[in-house]
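K.L.:
Got a predicted structure plus its sequence, pasted below:
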Amino acid sequence: MKNIIFLFAFLFIIQSASAQLFTKEKILNDENVDKAFLSYGYFLGFNSYDFNFDYIYNEPDIQTKKSTGFNVGLVGNMRINSFLDLRLEPGLSITTRVLEYPESYFDGVEFTSSDLEREIKSTYIHVPLLLKVSTKRLNNFKPFIIGGVSTSLNLSSNQDNPDDNSAGKFRTTKNMYYYELGFGIDFYLFYFKFTPSIRGIFAINDELVRDEDINSPWTGNIDKMQTRGVFINFTFQ
C-alpha cells in the first residue's frame, strides 16, 4: 500500500513538473495566492509509524509490524516573505503497530503465543509548528523543504490504566514531542493550490510506560522507546 502511494505521488510530481518545464508555460494560475499574510487550507494523507528501541541488555531486537494509517487536519499559514512561511498544521493521525517479541525474552517464564505480540492502537492529536523554505516560483509550481517541532496527545495511550502487560495491556505515554523534516511541491492549479509532501517525524521523549515488575519480559529490557514515522500529505489551499 505504502509503495503504491509513493509511486503515484512521484509520477504525479514528475508529470506535472515536466509538462511545465518543457512546454515553457507562461500563464500563471492563481498569481496572488501566496501574497496573503494569512491563508488557510486542509490536508488529507497517509502515515506509517514505527518504533525505535534502545535496549538495556544485548538481546534480539523487538520487531515492529507496521500498517498504513490515516491523517486529516487543517493548515494555517503565515507569510514571512517570498521564500519563508510559518505553518501550523493541527490534525488527527490514526495508526496501528504490533510489537513482536523474541521467545528469548520469556526464558524461565511460562508464556503463550499471544504473549509474543502486543497490538498498539494510537490516535494522535498532532500539532506541528513548521518553517517552510521555498524556492522561487517556476511557472505553476514551487518546490520547498519544511521542518520544525511538534507535539501530540495520544488518546489511546492507556497511561493511567492500572493494568499492565501482565493483564494484556501495553501502555504508552499521553504526551509526545517530535522534530520533523520533509519536502514537497506547490502546484498552482486554476482554482486552488495543491501540495503533495512527504515528511519524517522523530520523537524526542520516551513513550513507554513500564510494567510494575521491573523484570517484565515486555518492558524490562527497554531503555527507551521512541516513535518515528513518515507522513504523506496532500494539502489544498
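P.N.:
Received the coordinates, thanks.
K.L.:
switch to C-alpha atoms for all contacts and neighbour counts from now on
P.N.:
Will do.
K.L.:
any idea how far residue 82 is from residue 144?
P.N.:
Separation of residue 82 from residue 144 (Cα to Cα, to the nearest Å): 12 Å.
K.L.:
neighbours around the closest residue to residue 141 other than its chain neighbours, how many?
P.N.:
Excluding its sequence neighbours, the residue lying closest to residue 141 (Cα to Cα, 6 or more residues apart in numbering) is residue 187, at 4.5 Å. Look at residue 187: counted by other Cα atoms under 10 Å, it has 23 neighbours.
K.L.:
how about residue 187, what does it touch?
P.N.:
140, 141, 142, 193, 194, 195 (Cα atoms under 8 Å, 6 or more residues apart in numbering).
K.L.:
Quick check: the fifth one touching residue 237?
P.N.:
Okay, so that is residue 194. Yes: between residue 194 and residue 237 there is a contact under Cα atoms under 8 Å: 6.7 Å.
K.L.:
secondary structure class for the residue nearest to residue 141?
P.N.:
Secondary structure, DSSP: H, G, I helix; E, B strand; the rest coil: residue 187 is strand.
K.L.:
still on that earlier bit, of the contacts of residue 187, which belong to helices?
P.N.:
Judged by DSSP state H, helices contain none of the contacts of residue 187.
K.L.:
which of the residues you listed lies closest to residue 180?
P.N.:
Nearest to residue 180 out of those is residue 195 (Cα to Cα; 17.4 Å).
K.L.:
Next up, a structure to set beside the first:
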Amino acid sequence: MNHRFLTSLRLLSALMALIIGSHGDLSGQNLNDKLMNRPYADLRRWHLGFSVGIHTQDFTFTHNGFTSENGEQWFVEQPAFQPGFCVNGLIDYRLGTYFNLRFTPGMYFGNRDITMREYNSGAEHRQNLKSALIVLPFDLKFSGLRYRNSRPYITAGVMPTFNVTKQNNDYLRTKTSDFFLTCGFGCDFYLPYFKFNPEIKFCFGLGDNLLHDRPDIAEEPEKLIITQSLKKAVSRMVVLTFYFE
C-alpha cells in the first residue's frame, strides 16, 4: 500500500474510534439505570435498512516501460484523494447468533484526479476521471457479544461494480465493470427506535480496470501513448458508511 492509501486508512479509522468512543462516554452515564434498547432486534430472521456515507477511490498503476518513436516515456499517478458520496439499501438475513448475510445495493459517486508526466521533457497532462458506480456488495457479518446497547462486528465479502458514467475520448478510460474483495469493521448501536451502525470498509480490486483497446483515439497518438505506457490499473476504495436499520 502506498503512503496516501495508508494515510486515508488512518484518518477513517481515527474517525471511527472517535464515534465509538463518544458513544461509550455517553452510554457510561447511569449504566445501571439504563434499559437495553430493542432487546429482540437481532432475533428477526431478516430486516431492511439504508445507509449514506463517503468514500475515496484510488488507482494502483503498473507501467510497462513503453517508449515512443520520439523517445517519450510517460508515467501516470494519482497524487491525491477526492471524497465521494455513496448511498445504499440494505437487506439483512440472519444466519445464526453471530452471523448475518447482507446485501447492500447502491450507488457510489466519485472522481480521481490523474496526473501524466513525460520523463525527459517534464511535459504534463491532467485528467479528472469521474465515475458513477452501481455497486452490488454481498457481505458476511460476524458480530461479537452484545454489551448493553452496542455490539462490534467485522465483515468480509465481494462487490461487483458497474460504471454508468459516459466517458469521452480522453487520455484514459476505464472498463464498465470491476470486481472487489472487501473487508471491514463497525459497531451496532441500539437506539430506542432503530440501530445506528458506523462502518469502515476496505475494497480491493482484483483485475485490471484500464481499457486498453482504444480505437476512439487511434488517430491521436499523443493520447494513445498514455494507455500504451500502462500495463494495468487496479482500483481500490476506502468507504465510511452510516447504516440505519
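P.N.:
Received it, and whenever you're ready, just let me know what you need. Because the structure is predicted, anything quoted here is derived from the model rather than measured.
K.L.:
hang on, the earlier thing: what residue of the second structure matches up with the residue nearest to residue 141 of the first structure?
P.N.:
When the second structure is aligned by TM-score structural alignment, residue 187 of the first structure is paired with residue 189.
K.L.:
For residue 31 of the second structure, see how far away that match is.
P.N.:
Counting by Cα to Cα - residue 189 of the second structure and residue 31 of the second structure are separated by 15 Å.
K.L.:
what does residue 97 of the second structure give?
P.N.:
For residue 97 of the second structure, the distance to residue 31 of the second structure - Cα to Cα - is 25 Å.
K.L.:
now the strands for the first structure?
P.N.:
Assigned by DSSP state E, the strands in the first structure fall at 38-55, 63-65, 68-79, 84-88, 91-100, 117-134, 141-154, 171-172, 175-188, 193-203, 208-209, 222-236.
K.L.:
quick one: contacts of stretch 16-28 of the first structure?
P.N.:
With Cα under 8 Å, 6+ apart, stretch 16-28 of the first structure has contacts from 139, 140, 141, 188.
K.L.:
So for that stretch, what gets flagged as buried?
P.N.:
Neighbour-count burial for stretch 16-28 of the first structure flags residue 17 (criterion: 16 or more other Cα atoms under 10 Å).
K.L.:
now do stretch 170-189 of the first structure
P.N.:
By neighbour count on 16+ other Cα under 10 Å, the buried set for stretch 170-189 of the first structure is 170-188.
K.L.:
same check, this time on stretch 137-150 of the second structure
P.N.:
For stretch 137-150 of the second structure, by 16+ other Cα under 10 Å, it's 137, 138, 139, 140, 141, 142, 143, 146, 149, 150.
K.L.:
And for stretch 201-209 of the first structure?
P.N.:
Across stretch 201-209 of the first structure, burial judged by 16+ other Cα under 10 Å covers 201, 202, 203, 204, 206, 207, 208, 209.
K.L.:
Of those residues, which is the nearest to residue 33 of the first structure?
P.N.:
The nearest one, if we look at these relative to residue 33 of the first structure and count by Cα to Cα, is residue 201, at 28.2 Å.
K.L.:
The closest one maps to what in the second structure?
P.N.:
Checking TM-score structural alignment: residue 201 of the first structure goes with residue 203.
K.L.:
which non-adjacent residue is nearest its match?
P.N.:
In space, residue 203 of the second structure comes closest to residue 182 once its chain neighbours are excluded; the distance is 4.5 Å by Cα to Cα, 6+ apart.
K.L.:
could you redo the buried residues of stretch 201-209 of the first structure as CSV and give each row distance to residue 2 of the first structure?
P.N.:
As requested, those are exported to CSV (distance: Cα to Cα, whole Å):
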residue, distance to residue 2 of the first structure
201, 16
202, 19
203, 21
204, 25
206, 27
207, 25
208, 27
209, 30
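K.L.:
Nearest to residue 163 of the first structure, out of these: which one, please.
P.N.:
Residue 163 of the first structure lies nearest to residue 209 out of these, by Cα to Cα, at 11.2 Å.
K.L.:
residue in the first structure matching residue 111 of the second structure?
P.N.:
Aligned partner of residue 111 of the second structure by TM-score structural alignment: residue 96.
K.L.:
what residues are up against residue 50 of the second structure?
P.N.:
Each residue near residue 50 of the second structure by Cα under 8 Å, 6+ apart is listed here: 87, 88, 89, 90, 243, 244, 245.
K.L.:
returning to that earlier point: between the buried residues of stretch 201-209 of the first structure, which sits nearest residue 49 of the first structure?
P.N.:
Using Cα to Cα, residue 201 comes nearest to residue 49 of the first structure of those, at 9.0 Å.
K.L.:
so where's the longest helix in the second structure?
P.N.:
helix 3-27.
K.L.:
For that one, buried residues please.
P.N.:
By 16+ other Cα under 10 Å, the buried positions in helix 3-27 of the second structure come out as 5, 8, 9, 12, 13, 16, 20.
K.L.:
same deal with stretch 114-125 of the second structure?
P.N.:
114, 115, 116, 117, 118.
K.L.:
thought the second one was touching residue 122?
P.N.:
This means residue 115 of the second structure. No: with contacts counted by Cα under 8 Å, residue 115 of the second structure stays clear of residue 122, the gap being 11.7 Å.
K.L.:
Tell me the counterpart of residue 11 of the first structure in the second structure.
P.N.:
The pairwise alignment with the second structure assigns residue 11 of the first structure to residue 18, based on TM-score structural alignment.
K.L.:
no, scratch that, I was asking about residue 129 of the first structure
P.N.:
Aligned partner of residue 129 of the first structure by TM-score structural alignment: residue 138.
K.L.:
Skipping its backbone neighbours, what lies nearest residue 96 of the first structure in space?
P.N.:
Distances taken as Cα to Cα, 6+ apart put residue 121 closest to residue 96 of the first structure, at 4.4 Å, once the chain neighbours are dropped.
K.L.:
From residue 50 of the first structure, how far off is the one you found?
P.N.:
Using Cα to Cα, residue 121 of the first structure is found at 12 Å from residue 50 of the first structure.
K.L.:
And for residue 119 of the first structure?
P.N.:
For residue 119 of the first structure, the distance to residue 50 of the first structure (Cα to Cα) stands at 13 Å.
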